[in-house]
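Undergrad: predicted model, plus sequence, below.
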Amino acid sequence: MHIEIFITTNYYIGCFFIYFFMLYYCYYFYNMNRKSKRILVYGIVLLCVFGMVVVYKKNSTLPLVILNAVRFYFAGNPTEDVGYAPVSSKDFTVSVLASGLTAPTRIALTPDGEYMIVTQLTGEVFVFSRKNGVWNNKSRLAGKIDTSVLGFPPEELGLVGAVFSSDYADTGNIFFLYTYKNSEGEIENRVSVVSLKERFGTLVFSADPEVIFTANVPGNFSHQITDGIGVSIEGKSHLLFLIGEGFDAKRAQDLTLEGGKVMVIQADGSNPLGVRPYPSFPKLQAVGIRNAYTLAQNQYDARKRVLIGDTGPDIHDRIIYAPFF
C-alpha cells in the first residue's frame, strides 16, 4: 500500500511539473538565450522520461499504448496515395462496397452466401445483404458486443472475431471473440454466442449475447483472443479458437493458464467431446502460441488440417499447419 501511494503521488507530481514547465516554455522560450533554451528542453525531456518510468511501474503496458497512439497520430492518413488494382483487369474489377467503418476486424459470409457479417473493434456487428448476386452497399446494425473499451487507437482491444457455428443452418448461432475490460481494469478474453434471425431483409441478434467462455488469466492490450473456426466433434457444434500469451511467454507452455493456446469448447462453453491431447486440461488443443491472429481449416485436405498465422517466437513470423482432428 505504501509503495502504491508513493508511485501514485509521484506520478501526479511529475505530471504537475511537466505541465508547469510546458507553460514556462511557451511564455518565455523566445526570450531565452541559446544555452537556457537547451537546458529547458533537456529538463522537459528528463521529466517526461521520469513520468513514463513511474507510469510503467503502475502499468507496464501503458507507455507502449501511449507511444503507439503518438506514432499512429503522426503517421498520417494510411489511405493517401494507396490504390488497389486487380491481378487481371480482364477477369476482375475492384470497387468500394462501403466506407465510413471504424476499425473493421472480420468479414464473414453466411454459409448460404446471402449475408456478409462485418465486425468493428468497437463492438458493432454490421450486416450487408445480397440480392440477385449484387451486394447492397448499405449496412444494417445486427447488434453490439459490449467490450467496455474504445478500440484503436490507443489499444487493440475489442471485438476481433466472428465465427459461424458448424450447425449454423439449424441454429443460426454465431460466436464472437473479444476482449472486455472489467470494473477493476483487468482485461478478460471472452467468447459470446448469439443466434441470428432474419428480419426485414437483414440479420439481427435474436437475444442478448451469452458469455460462454472467460479465460482464467488476465489478458493484455494486445496478444489477446483473436480468431476461431466452427467445427463438429461427434456430431456436436464446437468452437476452435486462439488466445495469445498477453506478452508473457511463460503462459504459452503452462497448461494451467488459458493464454498462448489453441482452445476448443462446445457451443455452450462446456468441455469438448472426443479424445483430448491434455486430458487434465480438456479445453486445450495445442500450446506454444504467441500472437496468432487467424486460422482456417483446409476443406480440401482429407485430414482437415488447420492453418494458423502466428507471430514467431523471434524475428520471423510463421504459418503453422497442424492436424487437430
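TA: Ah, there it is.

Undergrad: use CA for all of it now, contacts and neighbours both
TA: Fine.

Undergrad: what sits up against the lengthiest strand in the chain?
TA: For the chain, the longest strand by residue count, based on DSSP state E, is strand 187-199. By CA atoms under 8 Å, 6 or more residues apart in numbering, the surrounding residues in contact with strand 187-199 are 171-182, 203-215, 217-221, 224-225, 243, 267.

Undergrad: can you give me the helices for the stretch 151-300 of the chain?
TA: 168-171 (DSSP state H, counting those that start in this stretch).

Undergrad: now list the buried members of the contacts of strand 187-199.
TA: Neighbour counting by 16 or more other CA atoms under 10 Å classes 172-181, 203-206, 209, 211-215, 217-221, 224-225, 243, 267 among these as buried.

Undergrad: out of these, list just those in strands.
TA: Short answer: these in strands (DSSP E) are 173-181, 203-205, 211-214, 225, 243.

Undergrad: and V149, what does it touch?
TA: For V149, the contacting residues are T122, L157, G158, Y180, K181, by CA under 8 Å, 6+ apart.

Undergrad: roughly how far does the residue nearest to L242 when sequence neighbours are not counted sit from D248?
TA: Using CA to CA, 6 or more residues apart in numbering and skipping residues adjacent in sequence, the residue nearest L242 is V262, 4.8 Å away. Counting by CA to CA, to the nearest Å, the separation of V262 from D248 is 16 Å.

Undergrad: again with I107
TA: Remark: distance between I107 and D248 (CA to CA) = 29 Å.

Undergrad: please identify the buried residues of the longest strand of the chain?
TA: Those would be I187, E188, N189, R190, V191, S192, V193, V194, S195, L196, for strand 187-199 by 16+ other CA under 10 Å.

Undergrad: now stretch 296-305
TA: Within stretch 296-305, the residues that qualify as buried are A296, Q297, R305, counting by 16+ other CA under 10 Å.

Undergrad: from those residues, which is closest to D146?
TA: A296 (26.0 Å; CA to CA).

Undergrad: the closest one touches G309, doesn't it?
TA: No: counting by CA atoms under 8 Å, A296 does not reach G309; the two are 9.0 Å apart.

Undergrad: neighbour-wise, which of V262 and D248 wins?
TA: V262 (24 against 14; other CA atoms under 10 Å).

Undergrad: ok, the contacts of V149 vs Y42, which is closest?
TA: Using CA to CA, L157 is the member of the contacts of V149 that sits closest to Y42, with 34.8 Å.

Undergrad: surely that closest one touches G123?
TA: No: L157 sits out of contact with G123 when judged by CA under 8 Å, with a separation of 10.0 Å.

Undergrad: which stretches of the stretch 201-325 of the chain form strands?
TA: For the stretch 201-325 of the chain, the strands defined by DSSP state E, counting those that start in this stretch cover 202-205, 210-214, 225-233, 236-243, 261-266, 284-287, 294-297, 306-310, 318-322.

Undergrad: what about versus this one:
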Amino acid sequence: MLKLSLALTLTACAFLLLPLEKSSDAEPGKQAPQQTAINLTRLYNDTCAKCHGEQGEGGGAGTKTLLTLEKFGSQHDKLFFDAIKKGVPDMGMDAYGPTMNDETIWGLVVHLRELQNKYTEALVAGPKETEGVYTSQRAKFRLETVVEKGKGLAVPWGLDWLPDGKMLITNRPGALRLSQNGEVGPEITGIPATREIGQGGLMDVAVHPNYAKNGWVYLSLTDPSPTDPKAGMTKIVRGKLKIEGLTASWHSEQTIYQSKPETYSPSGAHFGSRIVFDKKGHVFFSHGERGSGEKAQDLTLPNGKIFRVNEDGSIPKDNPFTKDPNQLPAIWSWGHRNPQGLVMDLKGNLWDTEHGPRGGDELNVIQKGANYGWPLIATSINYNDSPLALPWPKEGQNFALPTLRWLPSTGACGLDVVQGSAFPEWKGDLVAGGLAGNGPVFRIRVQNGKVVEEEKLFWRQGRVRDVAVGPDGLVYVALNQPDKIIRLVPVK
C-alpha cells in the first residue's frame, strides 16, 4: 500500500461539514440543499499544505515529497483516493470520508496530479535531441518542415492524401487546399459553406480508400444555421474534385449526415469531428457535445456521440440503436465529450482521443453501443477548480472506462496508427497529438487492451491539430501557432 501521510486536521476543514451535494431526501415541493462551493486549491492549501507543502514538496511533520515520477503513475490514482478517504492510521492521517464527498476527494487527487506534473514534466520531456536527431525508445528521427509558415495555412485542422501523393489540408476558417513538394495551391472552389464558430469551422478531410475508383472525398464542417446567424452544427458531406496541378474545384456534393435544425447551437465549443473508414463499407465520425454535457447521455440528440453510417449516409441494419424510433439510428457509441482523434488500428479496433475539462483527457477503444460516461464520470475537475465527478462508475452504472487517461490534460487532438516501412519499430502503435501547453505528440503501444508503452516523442513545436501517417509511412503533424506542417523522418 502506498503510504500517504496527509496529516489533516478536522478543524481546519470544518466548513466541509456543510452540505456537499444535493440531498435525495428533500421533501416534495422543497428545494434540496445546494452544493457548497469548493475551491480545490484553497482546500488543499488550508488542509494539506501544512504537512505536504503547497507544492507537494513535503516537510511538515516529517512527510516526504509527493513530487516523484513513481507516485505520478496512474496506478496510484485509487491509492491516493483511498488514503484520503479512509486515512492512513499508521502515518497519523485521519479518514476524510466522513467530512468530504467522494467527488471532493477525487478533486484533491487531481490537484495533487497538477502539482506533480509541474515537477515531473521536465523529467518526461521526451527523447533526447542531439544535433537535430531525436533518440526515442525504439527509433531515431528528425523533424522536417513540409509546409512553411506563411504558405496559405490558417489553423490547419485535418490532413489526408490522394493516390498521386498530393496532400489535402483543411483550414478551420473555411479553406480546403492541395499541397505537394512544400507548395500550397489556392483555395479549392465550390466547397460547402461553413461557419467558424469558436472551435468549429472546416474540420476533417478523409479520402475514400477506393478513391482511385470512386473519387470520393469526405469533409466534416460546421454547417451554418439557416435561421440563426450565430449557430451551427457538425455536418458530414462528400464530394469529388476536378484537379489541375494544385488547383481544384469541388463538385457532386452529397450530404452524409446532418442534424435536425432545432439541434443547432451558437456554442463555440466541442464539435468533434474526425472521419474514419473501416474498409467494410462503413464510415465513422465523431461529434462533440457542444458544451452541453448532459446531452451526451441523450440518445435522441447528436451531442457527444460517435456515429456509424454506410458510406452513402444510409443506416447499417446492425447499428445498436435502430429499434427505438426516438433514438438516433446512426449512433455507434455515446457519453463522449469532445472526440478530436479517431482511428481504426491495424487489427480493426476503433480508437478515439477526447478532451476532458481540467484533466482527464482519454484514449478509448470504441465499442458498439457503449456509454463512455460523460459527464457522469470523469477523471477531471471543473475549469473553475471545483470538484466534478468520480472516474469510476457508481453502483448500478455501466460505463466503458478509458484505456489511458492524461492528467493533467494534453488537449487531445489528432490520432493515427503507424504503418508502412518508414518506422517498422513503431508498426501498429498509435500516435496522438495535443493542443495543451507546448503541443506534445505521443507514441502509444497497446497490447491485450492495456498500454504497455507510452512516450512523448516531441513537444514545444506548436499546438498539434492533427497527426496523420502518410502513404510514405512518415508521421505528419499539422501545427497551429505557428501554422505549418512538419513530419518525423527516420534516422538510421
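TA: Sure, I can see it. What you see is a predicted model, and the numbers here were worked out from it, not measured in a lab.

Undergrad: tm score of chain vs chain?
TA: Here the TM-score for the pair of chains, by TM-score structural alignment, normalised by the length of structure 1, is 0.62; 225 aligned residues with a CA RMSD of 2.8 Å.

Undergrad: about what we covered before: ok, which of the strands of the stretch 201-325 of structure 1 comes nearest E4 of structure 1?
TA: Counting by CA to CA, E4 of structure 1 lies closest to strand 210-214 out of the strands of the stretch 201-325 of structure 1; the figure is 28.5 Å.

Undergrad: which residues make contact with that closest one from outside it?
TA: With contact meaning CA under 8 Å, 6+ apart, strand 210-214 of structure 1 is reached by E188, N189, R190, V191, S192, V193, V194, A267, D268, G269.

Undergrad: same list (those) but as CSV, adding distance to V49 of structure 1.
TA: Output for the contacts of strand 210-214 of structure 1, formatted as CSV (distance: CA to CA, whole Å):
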residue, distance to V49 of structure 1
E188, 30
N189, 32
R190, 35
V191, 38
S192, 41
V193, 44
V194, 46
A267, 48
D268, 48
G269, 45
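
Undergrad: of the residues you listed, which is the nearest to V54 of structure 1?
TA: E188 (24.9 Å).

Undergrad: so what corresponds to that closest one in structure 2?
TA: Correspondence of E188 of structure 1 to structure 2, assessed by TM-score structural alignment: M233.

Undergrad: look up how far I444 of structure 2 lies from that match.
TA: Taking CA to CA, one finds M233 of structure 2 at 32 Å from I444 of structure 2.

Undergrad: same question, K279 of structure 2
TA: 23 Å.

Undergrad: quick one: which of these two has more around it?
TA: Set K279 of structure 2 next to I444 and count neighbours by other CA under 10 Å: I444 wins out with 20 against 13.

Undergrad: aligned to that one, what sits in structure 1?
TA: In structure 1, nothing lines up with I444 of structure 2, judged by TM-score structural alignment.

Undergrad: need the contact list for I444 of structure 2.
TA: I444 of structure 2 touches D429, L430, V431, A432, V451, V452, E453, E454, E455, counting by CA under 8 Å, 6+ apart.

Undergrad: geometric centre of structure 1: which residue is closest?
TA: V160 (4.4 Å; CA atoms, centre = their mean).

Undergrad: now the strands of the stretch 201-325 of structure 1 as JSON lines including distance to L273 of structure 1?
TA: Shown next, in JSON lines, are these (distance: least, CA to CA, whole Å):
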{"stretch": "strand 202-205", "distance to L273 of structure 1": "28"}
{"stretch": "strand 210-214", "distance to L273 of structure 1": "16"}
{"stretch": "strand 225-233", "distance to L273 of structure 1": "6"}
{"stretch": "strand 236-243", "distance to L273 of structure 1": "8"}
{"stretch": "strand 261-266", "distance to L273 of structure 1": "8"}
{"stretch": "strand 284-287", "distance to L273 of structure 1": "12"}
{"stretch": "strand 294-297", "distance to L273 of structure 1": "19"}
{"stretch": "strand 306-310", "distance to L273 of structure 1": "19"}
{"stretch": "strand 318-322", "distance to L273 of structure 1": "19"}
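
Undergrad: can you say which of these is nearest to P63 of structure 1?
TA: Smallest distance to P63 of structure 1 across the strands of the stretch 201-325 of structure 1 (CA to CA): 21.8 Å, for strand 225-233.

Undergrad: buried ones in the closest one?
TA: Of the residues in strand 225-233 of structure 1, I225, T226, D227, G228, I229, G230, V231, S232 count as buried by neighbour count, 16+ other CA under 10 Å.

Undergrad: name the nearest of those residues relative to S165 of structure 1.
TA: Using CA to CA, G230 comes nearest to S165 of structure 1 of the buried residues of strand 225-233 of structure 1, at 4.7 Å.

Undergrad: that closest one pairs with which position in structure 2?
TA: Aligned by TM-score structural alignment, G230 of structure 1 pairs with F277 of structure 2.

Undergrad: how far away is that match from D352 of structure 2?
TA: Remark: distance between F277 of structure 2 and D352 of structure 2 (CA to CA) = 14 Å.

Undergrad: which elements pack onto the helix ranked longest in structure 2?
TA: Across structure 2, the helix with the greatest residue count (assigned by DSSP state H) is helix 102-120. Secondary-structure packing of helix 102-120 of structure 2 (3 or more CA pairs under 8 Å, 6 or more residues apart in numbering; DSSP states H and E): helix 40-47, helix 69-72, helix 77-86.

Undergrad: could you tell me where that helix falls in structure 1?
TA: By TM-score structural alignment, helix 102-120 of structure 2 lines up with nothing in structure 1.

Undergrad: that helix versus helix 77-86: what angle between them?
TA: Counting by axes from the mean of the first three to the mean of the last three CA atoms, to 10 degrees, helix 102-120 of structure 2 lies at 130 degrees to helix 77-86.

Undergrad: give the contact list for K131 of structure 1.
TA: Taking CA under 8 Å, 6+ apart as the contact definition, K131 of structure 1 lies against E114.

Undergrad: map Q253 of structure 1 across to structure 2 for me.
TA: Using TM-score structural alignment, the equivalent of Q253 of structure 1 in structure 2 is Q297.
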